[in-house]
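1. I'll drop the sequence and a predicted model, then ask my questions.
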Amino acid sequence: MRVVLKALAATVALAIVTTALTTAWAHGPTRRKVQQQVTINAEPAKVWAAIGNFQDMGWLGPVAKTEGDKGNEIGATRRLTLKTGATIDEELYKYDAEKMSYSYRITAVDVKVLPVTNYSSTITVSPGADGKGSLVEWAGAFYRGYPNNDPPPELNDEAAIAAVTGLYHDGLEGLKAKIENGS
């Protein structure tokens, strides 16, 4: 009986260790987050007027054309055609004009264009510090472009974070310049 119990205990211990090691080795990518913000010398309503229409992403430098349907309704879609000819398909899942905020997700993108998967994002306009100007925040969460272990460098976490950070930074700085210069 003792031999059977020892064998059973050894089997259980081996199963626990194997499960723990397999789980550790099988761990894939971690959801990453990026947040950028910019202060714009303009009233929030003016900034919201420039970015609050989900069907118009013309304020973002790389975008050549925006096509979509359903306006700012939940479930609205848009296709961004970039100046390179690449496209990104997105869907609106939250929209609050009163709070000057909307959230969307990418439904289709080539990872060579933006090295991410399962991307979602929120853009919000709020009054700036001391009620002067506007604060625009763009925050996103995503996984790297390669969902399995050992991603190639162009699809790893660092590449995904760098791409989204650069997009947000350049987009917000471009928005700031466009609004403050009156264009």
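-> All right, it came through fine.

2. hey, let's count contacts and neighbours off CA atoms from now on
-> Will do.

3. which of the three states applies to T39?
-> The three-state label given to T39 by DSSP: H, G, I helix; E, B strand; the rest coil is strand.

4. how much space separates it from D170?
-> 14 Å (Cα to Cα, to the nearest Å).

5. between these two, which one's more packed in?
-> T39 (19 against 16; other Cα atoms under 10 Å).

6. that one: what's it in contact with?
-> If you count contacts by Cα atoms under 8 Å, 6 or more residues apart in numbering, T39 has them with 128, 133-136, 176.

7. please enumerate the strands of this structure.
-> Secondary structure of the chain by DSSP state E: the strands cover 32-40, 63-69, 77-82, 87-96, 101-109, 116-127, 134-144.

8. at the geometric centre of the protein, which residue sits there?
-> By Cα atoms, centre = their mean, the chain has its centre lying nearest to G140, at 3.3 Å.

9. can you get me a residue count around the closest residue to that one other than its chain neighbours?
-> Nearest non-adjacent residue to G140, counting by Cα to Cα, 6 or more residues apart in numbering: S121, 4.0 Å away. For S121, the neighbour count with other Cα under 10 Å is 19.

10. try this one next to it:
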Amino acid sequence: MNTLRNTIITTALLLGSAAASAAGALSVQREATVDAAPATAWKLVGNFNGLDVWHPAVTASSMKGTGTKAGATRVLTLGNGALIKEKLTAYSATQRSYTYAITESPLPVKNYSSTIKVSPAEGGKSLITWQSTFDASGASDDEAVKTMQGVYDAGLGRLGATLKK
């Protein structure tokens, strides 16, 4: 009986700690179909240190660590000189996706975790999905969501133009 009770208590504690570290309450998801095969799109999107190549707001990117291993960090320089620091938390070349967290940023978000993924789409094209969860910080929930939608829309728009055959 003590073993069962201990198992229940341990499970409750684990669930409680998981909920305490859960992602933010807000979420954004944007998708775009691009005119490139998934392998080609992944060569561009899957480079954790390559956001400056396809996102119009990012002028430079520097990285510490290996961009395919959790724990790598990147510092993105924006056109206005502001910096965004991010940490890679998961990477899967076979699933063509990676997940990262913002550790420092001028964006109105905190507890930010995001995944970007490349999937096959009809006609040999690729579906790029960029999604995140976060909490607003220094702005209303609506403003934070609109900001992140704008970030994703700008990036996906440029990505589509860059990968056009």
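-> It's in. This structure is a prediction, so every number in the text was calculated from the model and none was measured.

11. re earlier: list the ones among the contacts of T39 of structure 1 that structure 2 also has?
-> Among the contacts of T39 of structure 1, the contacts conserved in structure 2 (both residues aligned by TM-score structural alignment, their matches' Cα atoms under 8 Å) are 128, 133-136, 176.

12. dump those into JSON lines; add neighbour count and distance to A13 of structure 1 as well.
-> Below are the kept ones among the contacts of T39 of structure 1 laid out as JSON lines (neighbours: other Cα atoms under 10 Å; distance: Cα to Cα, whole Å):
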{"residue": "G128", "neighbour count": "18", "distance to A13 of structure 1": "58"}
{"residue": "G133", "neighbour count": "19", "distance to A13 of structure 1": "62"}
{"residue": "S134", "neighbour count": "23", "distance to A13 of structure 1": "59"}
{"residue": "L135", "neighbour count": "21", "distance to A13 of structure 1": "56"}
{"residue": "V136", "neighbour count": "26", "distance to A13 of structure 1": "54"}
{"residue": "K176", "neighbour count": "21", "distance to A13 of structure 1": "60"}
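
13. wait, which of those residues is closest to R78 of structure 1?
-> Closest approach to R78 of structure 1 among the kept ones among the contacts of T39 of structure 1 (Cα to Cα): V136, at 21.4 Å.

14. who are the contact partners of the counterpart of the closest one in structure 2?
-> Aligned by TM-score structural alignment, V136 of structure 1 pairs with I128 of structure 2. I128 of structure 2 makes contact with 31-34, 116-119, 156, according to Cα under 8 Å, 6+ apart.

15. for the contacts of T39 of structure 1, which one is nearest V164 of structure 1?
-> V136 (16.0 Å).

16. thinking again about what came up before, counterpart of the residue nearest to G140 of structure 1 over in structure 2?
-> Match for S121 of structure 1 (TM-score structural alignment): S114.

17. pretty sure its match contacts T103?
-> No. Using Cα atoms under 8 Å, S114 of structure 2 makes no contact with T103, being 12.0 Å away.

18. sorry, back to before: quick one: which of the contacts of T39 of structure 1 is nearest to T117 of structure 1?
-> Looking across the contacts of T39 of structure 1 and measuring by Cα to Cα, the closest to T117 of structure 1 is V136, at 24.2 Å.
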